[in-house]
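Student: Build me a model from this:
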Amino acid sequence: MTTHGPTRRTVLLATGAAAFTVGCGEYGNEGDGDSGSNTVEASAGQELAKTGEIPVGGGKIFKDEKVVVTQPKEDEFKAFTSICTHQQCPVANVDGGTINCTCHGSKFSITDGSVQNPPAPRPLAEKKITVQDDSIRLA
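Tutor: The predicted model follows:
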């Protein structure tokens, strides 16, 4: 028997690859109107925020710079990569003392980036920052 089209396996593989690309590649861009900004890398000395913009017990995600800055305790600031260690989705929010990736439910500590809820296999990598006066900058 001779087939004249793609095999079932080829169709399944192509469909899965397309779904993965669309599902994870664009996650987190809803409503920002600037899909090209995700390629910008953060640079040393760049100001991320004023200290008053980071809530105590919470944090703020800087999508373009791929950084999340947290304030676990008053006047204690931490920074981590905002890319989940599970499947490299961008984290979605900081809430309830954790940095949360809504792709698959991973949660990370705002204090040290450690995994609080899998499936993430590793903590978020720490980023170096400096805090001077009321300015938080990448180191």
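Student: make it CA atoms for all contacts and neighbour counts henceforth
Tutor: OK.
Student: so how far is Gly57 from Ser106?
Tutor: Distance of Ser106 to Gly57, given as CA to CA, to the nearest Å: 18 Å.
Student: Which of those two has more residues huddled nearby?
Tutor: The neighbour comparison of Ser106 against Gly57 (other CA atoms under 10 Å) goes to Ser106, with 21 against 18.
Student: can I assume that one is in contact with Gln116?
Tutor: Yes. The criterion here is CA atoms under 8 Å, and Ser106 meets it with Gln116 at 7.5 Å.
Student: In contact with the closest residue to Cys89 other than its chain neighbours: list those residues for me.
Tutor: Leaving out its chain neighbours, the residue that sits closest to Cys89 by CA to CA, 6 or more residues apart in numbering is Ile83, at 5.7 Å. Residues counted as contacts of Ile83 (CA atoms under 8 Å, 6 or more residues apart in numbering) are Lys66, Cys89, Pro90, Val91, Leu124.
Student: Now show me the structure for the sequence below, then we'll compare the two:
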Amino acid sequence: MPGRPAPSRRTVLRSAALTSVAGLGAAACSPGEDGAAPARPTAPVDLGADGEMAKGTTRLDRDHHVVVSRADDGSLKAFSTVCTHAGCPIRKLEGTKLVCPCHGSEFDARTGEVLHAPATVPLVELPVQVKQGRIVAGTGA
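Tutor: Purely as a prediction, here's the structure:
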């Protein structure tokens, strides 16, 4: 604008840096991510020997972002442990409750259901079965 001094190089650089940092924060928590398909295992994940998982137990595989549980009737369920709120990997299992480290969302590891917001969408269920005595979950299971 005429009559207005040009911003200093320092002001321009500082503004650019703050805009970049703000953009990263917004991307991590942007609205509308609920319902977006979170990452899923792209190959079958071996979750251990079938005989080592008792009825009524839950097991978290932190490396592959999968949780598996065996109901009292012996059936298995598995879920992706990528939070449906902002895509953070969940690495904490307290009994049968999964706790997201990013914003505190909580999920039931046996059903994938949301127990505590900000997440509003359940965890993505994964196919799971026993193959050759091993519990296998994920795409292609």
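Student: The residue nearest to Cys89 of structure 1 -> structure 2?
Tutor: Matched across to structure 2, Ile83 of structure 1 falls on Val82, judged by TM-score structural alignment.
Student: Show me the strands in structure 2, by range?
Tutor: 45-49, 58-61, 66-70, 76-80, 92-94, 97-99, 106-108, 114-116, 125-126, 128-131, 134-137 (DSSP state E).
Student: Redo the ones you listed as a markdown table? Include mean neighbour count and distance to Ala27 of structure 2.
Tutor: Output for the strands of structure 2, formatted as a markdown table (neighbours: other CA atoms under 10 Å; distance: least, CA to CA, whole Å):
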| stretch | mean neighbour count | distance to Ala27 of structure 2 |
| --- | --- | --- |
| strand 45-49 | 18 | 29 |
| strand 58-61 | 20 | 26 |
| strand 66-70 | 25 | 24 |
| strand 76-80 | 25 | 21 |
| strand 92-94 | 15 | 23 |
| strand 97-99 | 22 | 21 |
| strand 106-108 | 23 | 21 |
| strand 114-116 | 17 | 22 |
| strand 125-126 | 20 | 25 |
| strand 128-131 | 18 | 32 |
| strand 134-137 | 23 | 30 |
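Student: do you know which of those lies nearest Ser8 of structure 2?
Tutor: strand 97-99 (45.9 Å; CA to CA).
Student: That closest one vs structure 1, average offset?
Tutor: On superposition with structure 1, the mean distance recorded for strand 97-99 of structure 2 (mean CA distance after the TM-score superposition for structure 1) is 1.4 Å.
Student: Just checking the distance from that strand to the centre of its chain.
Tutor: Strand 97-99 of structure 2 sits 11 Å away from the centroid of its parent chain (CA atoms, centre = their mean, to the nearest Å).
Student: cool, stretch 44-52 of structure 1 as well?
Tutor: With CA atoms, centre = their mean as the basis, stretch 44-52 of structure 1 stands 18 Å off its chain's centre.
Student: No more questions from me, cheers.
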